[in-house]
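*Asks:* Sequence and predicted structure, then a few things I'm wondering about:
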Amino acid sequence: MSVDARPTSESPAPRPRGRRRKTPEGPRATFRQLLPFIFEHKPVLVVIAVLSILGAGATLAQPLLVGQVIDRVQNQAPLGVLVGVLIALVVISSVISGYQHYLLQRTGTAVVFSSRRKLIARILRLPISEFDARRTGDLVSRVGTDTTLLYAVLTQGLADAVGNALIFVGALVAMAVIDPVLLVLILVVIGVSVVVVVLLSGRIRTASAEQQVKVGELASGVERAVGSIRTVRAAGATEREIASVSGLATEAYDVGVRIAKVSALVVPIAGIALQVSLLVVLGVGGFRVASGAIGIASLVTFILFLFMLIAPLGSTFGAITSVNQALGALGRIQEVLDLPTESQDDAAAAARAAQPEARTADAPAIAFRDVRFRYPENVVAARAKAAEEARSVLQEARLDRTADEVADEPEARDLDVLRGVSFAVPRGARVALVGPSGAGKSTVLSLIERFYDPTAGAIELDGRDIRSLERDALRAQFGYVEQDAPTLAGTIADNLRLASPEATDAECEQVLRAVNLTEVLERNDLGIDAPVGESGVMLSGGERQRLAIARALLAAPPILLLDESTSSLDGLNEQRMRDALDAVATGRTLVVIAHRLSTVVDSDLIVVLDHGQVVGQGTHSELVVSTPLYRDLARHQLLV
């Protein structure tokens, strides 16, 4: 990086990337898709509906009693128990309203809870391709932010619709009996307000869906910046990342302001309708009282019913706003819930698989039969988008590399990763996969683990097409150590027992010593219960890698898949690790990826990959003679 690439006081602040990109409108949901989330709580909703009916009855009775009180006062008749009954109805109505509010709040929280459980269960069962195509922060946003909007559906008027409808209809009937003329005038005012709200509600739903997409992008931006904070600081890119994430926040803010503007038109409509209706009733009603068409008591009763008519209307308008916002979020929730899980993919993959051959004693542990693989369209599109963002970053940061150079990188291209790969791994053998970066070595292990299925060809385990096996049963045969194996936040024991929850403390300590992590145990009095920090920050890179290997060894599977498992180790620890692997390799099959040929020269079989094709197979001594690429690699590493 050149010196002038860093922001200075004279250089303008980089323009936020978020303000340059147009985000496609998020998925929409229908009201019918919202109902299952609500109807999960039918018993409570029934109680709420009954309370609404009782509350509506108590509310509707109050204006009638007030009218009778006024009549008796005018006629100088005794009030009797009317005042007591009226007070009792007010108290009963208040108690019902309070308890109903509690049930609504609790049910709203339960809806959010159940939707989050469904989302979490679905997300953690999605195929790996979905994680490669989506950003982690966006998925987290759907679990957190999007589900929260479902809470407002119940707490802002929807679940109280039964009581409000009864009050609305009851008030209409009573007002029609008292004075049909006044009622017609009121309905004209209400009709206009309803039309306006319906026209605005569609805009709220569209803007809300877009806002949730923006919030998801913001969460992804924050997750990316925080997750790589050390790299960001070391590169002097803090201000650029702040500008970038702030740009995404600005986009979410702008959409939120648009929603606020539309909502600001919807919310006061009920109040305007009440004020106009009240003016009409006072003006026209006063005239009709003066002409003797109705009495004062009837006018007062009509006005009270008018308030009862407008209150549910206002609540309905609020419910329309909250439901439309929730539908925007529900579209994103439903999008994930509609995605097939790995287990749902199993049946389709098994149908495509070749009929399993009879198992024979000499069948290899693993066999690749003319395997071809290309990443799915959504993954390719995600990589292309990432490349586009990289070009934007480079242009704004004014780095030495140009956007054209980034565009030429093969990462964003839609190319076959494997092209007719065939080789066999004998049972109990140690097989190494070697070759330059991008040759397809890690993809081979991903296909063995069925993170993806081949585009063509077949992969066999003990003579059976792995697509005919359930993924959980298949993966139980493997111990897999990724190239950058993550360390989970928690303790050393938490990480070790991820695949072996029943392992004892003694077994955990034994496997840690086998991979030369004794000093990690001794540096903290808590031993295996010592915390490792977020992403294993309290461990060195080599210690994190050895911990991942220890986790695989603890599970003691028949086949070990190691992707660059010793890349972060120094010479001494690498030799100790090789000794540990030798000790556990007895009776097991090992498939190892390595750039350091010194770690695999004694393998039973070495498979050389280049540009997604097998260019050589054999032992070290055979390949040095037969395969030019391997000979060059060995010569470069001073092994020949």
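*Replies:* Right, received. Where do you want to start? Numbers count the residues shown, from 1 in each chain.
*Asks:* going forward, measure contacts between C-alpha atoms and count neighbours the same way
*Replies:* Will do.
*Asks:* So residue 159: helix, strand or coil?
*Replies:* Here residue 159 is coil, with the state taken from DSSP: H, G, I helix; E, B strand; the rest coil.
*Asks:* residues near it, how many?
*Replies:* The tally of other residues near residue 159 (other Cα atoms under 10 Å) stands at 22.
*Asks:* How about the contacts made by it?
*Replies:* The contact partners of residue 159, taken as Cα atoms under 8 Å, 6 or more residues apart in numbering, are 45, 48-49, 104, 153.
*Asks:* Spell out which helix or strand contains the residue nearest in space to the middle of the chain, please.
*Replies:* Nearest residue to the geometric centre of the chain (Cα atoms, centre = their mean): residue 139, 2.0 Å. According to DSSP states H and E, residue 139 maps onto helix 136-141.
*Asks:* what's downstream of that helix, the next helix or strand?
*Replies:* Next along from helix 136-141, by DSSP H and E: helix 147-155.
*Asks:* Contacts for that following helix next, please.
*Replies:* With contact meaning Cα under 8 Å, 6+ apart, helix 147-155 is reached by 101, 104-105, 107-109, 111-112, 115-116, 159-160, 319, 322-323, 325-326, 329-330, 333.
*Asks:* And stretch 552-566, by the same measure?
*Replies:* Under the criterion Cα under 8 Å, 6+ apart, residues 442, 445, 476-483, 496, 499-500, 503, 507-508, 511, 545-546, 549, 574, 577, 584, 587-595 lie in contact with stretch 552-566.
*Asks:* What remains of these if I keep only buried residues?
*Replies:* With neighbours counted by 16 or more other Cα atoms under 10 Å, the contacts of stretch 552-566 contain buried members at 442, 445, 477-483, 496, 499-500, 508, 511, 545-546, 549, 574, 577, 584, 588-595.
*Asks:* next, the one to line up against it:
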Amino acid sequence: MSGAARFGRGAARVFFGSCAAGWLGPVIARASGGIAVVLAVSLLAVVLGLATPWLTKQFIDEGLVARDAQAVWTWALAAFGVGLAALGMGVVNALLHLRFSARMLADLRGRAMRASLLRDPLAPPKPVGEMAARIDGDTAEIQRFAFDGLLAAFGSILRLMGGGAMLMVLDWRLALIPILAAPLELGFLVWARGRTTARAEDVREMRGAVSSFVIESLSSLPTLRALGAGGARAGALEPLQTSQIAALERQRRWLELVGAVPQVIAAAVRLSVLLIGGLWVVQGDWQIGALIAFLAYIGMLTGPLRNLLGLYHAQAQALVSAGRLADLMEDGAEEASGRALPQGAALGFEAARAAMADHAPVTTTIPAGARVLIDGASGAGKSSLMHLALRLAAPAPGGRVTLDGLDVRALDPVALRRAVALVPQRGTLLAMSLADNLRLADPGALDARLWDVLEQADLADWVRAQGAGLDLMLTETGANLSGGERQRIALARALLLPFRVLILDESLSEVDAASAGRILATLDARYADRTRIFIAHAGPAREGRFDQRITLSSRPPERRNSRGDSPNQRENARENAVWSE
């Protein structure tokens, strides 16, 4: 393991606990170079900062009090030069800090986004808004503490060491006052830490609840408009926001109290130094420049000390975010890759039923190239049964689905879902061009290939009529399209996959009958050697010849071979159905 990797894992373990070392350690390791650069610049800034009060002391005591004009010029110019250098270092440090901290945030956010997009579909589901809050808000909280916290810790330690040394040089007796005050602050912050954690958890939960409500409402906008329920839905946001504001106010009141106590202690320290040191100056036992420098160093000492104690306190809030993000990164983590897919395409169902479905278990084999109708009442579990074939749903105990004899749960999930292509009733379209939406299935597809699948989906002429061709821009969720257009684009995209099995789950339910008929004829002609499975309650998708019909019900599933081409023949065939366990 490299030094950067050890540093990253160690820092993650110290600041966020051992559970964060695995997923946060690599992020900190990659940021360690930037942290080192910013830390080096900060070290120079600390040295310059420590020099300034000493130069001020020399200016007062050696120049003003001694009435030495040469010393006045010397120490004034020295202070001016150090001030300019400190200003330059501050600008450089701010720019470097922005660059490297932003990169760390992007790295962490990208890691969280990947974990969300590749999350195991069998893991417990999480609300979209809650996941968005974690990817956006919690990553920022962790990045601020991890990057700024490390820098603040190192910088504060350097300032404490330097400032403490200078205080001891000026007068070791007065230096004992801020040293003895430090345990008071530490004790208070240790006592307050648990309450800070609780209030941070409340705020995070309410922020996630509001985010989930907003995202769900916006995604349901067409339905809300159709029902005239937009106003009622908007009004339902108010209680959530009221609760969020109350949580924020509770947290702010507590943080103000927590911040006020150390300030009172610091004010008492400065008052003690002013009284004791001032009396020494009046009595002629101390120089006024030394008193001013001492007060300046106390300020430099109090700030870093408060930062260190505050970091310990702020860690409570960061740990809340780390726990929420760890839940996203680890619980339901990315699916493990499985073995390579077999050569065949025969789908086998052995006492198969989705865990939440209530139909009787299905035992059947769908041979490669078959044309199959999955039938049954709404809610019987037809879609869930097909989801088993793609590892998108968990099977009930004792059941399994195989591809060419191999349990699909042992196969590589990405390769499986490209071989068993599912086109749902509501295909998701993203806010980008038509070409980019299609190329989600095949990033390297040439334009000619895109036009080919659009022709198969009976959509090419419509696209040409829009005038923009493949550059046609789609809005979020394809809201600028009709339902039928969205369905045909989703179908065209699926046809770019190297599928062996194509599952059309009510995929043409919003397409007019004439167009749906042309699409089905094209699919039968072009993909006669590939398995085609249909779920449809009505329309052309239920017409034509099926090699198998599997009807789901609470009784053992009905399976039959059907060669009928008309409704009459199919009804006659239904009467002679073959029952199988």
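*Replies:* Thanks, I have the structure now. Every value quoted in this text rests on a predicted model; they were computed, and no experiment measured them.
*Asks:* TM-score of the superposed pair?
*Replies:* TM-score of the superposed chains, computed with TM-score structural alignment, normalised by the length of structure 2, equals 0.86; 549 aligned residues with a Cα RMSD of 3.0 Å.
*Asks:* rewinding a little: and the residue nearest to the centre of structure 1? What does it align with in structure 2?
*Replies:* Taking TM-score structural alignment, residue 139 of structure 1 has residue 131 as its aligned residue in structure 2.
*Asks:* Which residues are in contact with residue 223 of structure 1?
*Replies:* Contacts for residue 223 of structure 1 were tallied using Cα under 8 Å, 6+ apart; they are 136-137.
*Asks:* That one -> structure 2?
*Replies:* In structure 2, the residue paired with residue 223 of structure 1 according to TM-score structural alignment is residue 215.
*Asks:* Check the offset of the one helix or strand residue 211 of structure 1 maps to from the chain's centre.
*Replies:* Residue 211 of structure 1 belongs to helix 180-227 when assigned by DSSP H and E. From the chain centre to the centre of helix 180-227 of structure 1 is a distance of 23 Å (Cα atoms, centre = their mean, to the nearest Å).
*Asks:* what about it, how far off from structure 2?
*Replies:* Averaged over the aligned pairs, helix 180-227 of structure 1 sits 2.4 Å from structure 2 after superposition, using mean Cα distance after the TM-score superposition for structure 1.
*Asks:* Check which element follows that helix along the chain.
*Replies:* Following helix 180-227 of structure 1 toward the C-terminus (DSSP H and E): helix 229-234.
*Asks:* which other residues reach that next one?
*Replies:* 225, 238, 241.
*Asks:* Now residue 210 of structure 2: closest residue in space that isn't a chain neighbour?
*Replies:* Nearest residue to residue 210 of structure 2, sequence neighbours excluded (Cα to Cα, 6 or more residues apart in numbering): residue 240, at 6.3 Å.
*Asks:* What lines up with the one you found in structure 1?
*Replies:* Superposed on structure 1 with TM-score structural alignment, residue 240 of structure 2 falls opposite residue 248.
*Asks:* residues near its match, how many?
*Replies:* Using other Cα under 10 Å, residue 248 of structure 1 has 27 neighbouring residues.
*Asks:* before we move on, what about residue 336 of structure 2?
*Replies:* 10.
*Asks:* next one: the one 4 residues further on
*Replies:* Counted with other Cα under 10 Å, residues neighbouring residue 340 of structure 2 total 12.
*Asks:* the inter-axis angle of the biggest helix by length in structure 1 versus helix 180-227?
*Replies:* Of all segments of type helix in structure 1, defined using DSSP state H, the longest is helix 238-290. Note on geometry: by axes from the mean of the first three to the mean of the last three Cα atoms, to 10 degrees, helix 238-290 of structure 1 and helix 180-227 are set 170 degrees apart in direction.
*Asks:* how much does helix 238-290 of structure 1 stray from structure 2?
*Replies:* Once fitted to structure 2, helix 238-290 of structure 1 is off its aligned match by 2.3 Å on average (mean Cα distance after the TM-score superposition for structure 1).
*Asks:* State the distance from the nearest residue to residue 137 of structure 1 once chain neighbours are set aside to residue 273 of structure 1.
*Replies:* Among residues not flanking residue 137 of structure 1 along the chain, residue 220 sits closest, at 3.6 Å (Cα to Cα, 6+ apart). For residue 220 of structure 1, the distance to residue 273 of structure 1 equals 43 Å [Cα to Cα, to the nearest Å].
*Asks:* and what of residue 102 of structure 1?
*Replies:* Residue 102 of structure 1 sits 30 Å away from residue 273 of structure 1, going by Cα to Cα.
*Asks:* if you count what's nearby, which of the two comes out ahead?
*Replies:* Neighbours of residue 102 of structure 1 and residue 273, each counted by other Cα under 10 Å, are more numerous for residue 273; the result is 23 against 14.
*Asks:* Quick check: the aligned residue for the more buried one in structure 2?
*Replies:* Aligning on TM-score structural alignment places residue 273 of structure 1 opposite residue 265 in structure 2.
*Asks:* thinking again about what came up before, got the angle between the helix or strand just after the longest helix of structure 1 and helix 180-227?
*Replies:* Downstream of helix 238-290 of structure 1, the first helix or strand assigned by DSSP H and E is helix 296-337. Taking the same axes, to 10 degrees, helix 296-337 of structure 1 and helix 180-227 form an angle of 30 degrees between their directions.
*Asks:* picking that back up, in strands, which of the contacts of stretch 552-566 of structure 1 fall?
*Replies:* Using DSSP state E, the members of the contacts of stretch 552-566 of structure 1 that fall in strands are 478-481, 589-593.
*Asks:* Mean distance of the helix holding residue 139 of structure 1 to its aligned residues in structure 2, please.
*Replies:* Mean for helix 136-141 of structure 1 is 1.5 Å (mean Cα distance after the TM-score superposition for structure 1).
*Asks:* Which strands or helices does that helix pack on?
*Replies:* helix 180-227 (3 or more Cα pairs under 8 Å, 6 or more residues apart in numbering; DSSP states H and E).
*Asks:* residue range for stretch 540-550 of structure 1 in structure 2?
*Replies:* Using TM-score structural alignment, stretch 540-550 of structure 1 pairs with 482-492 in structure 2.
*Asks:* The matching stretch: which residues count as buried?
*Replies:* Across stretch 482-492 of structure 2, burial judged by 16+ other Cα under 10 Å covers 483-492.
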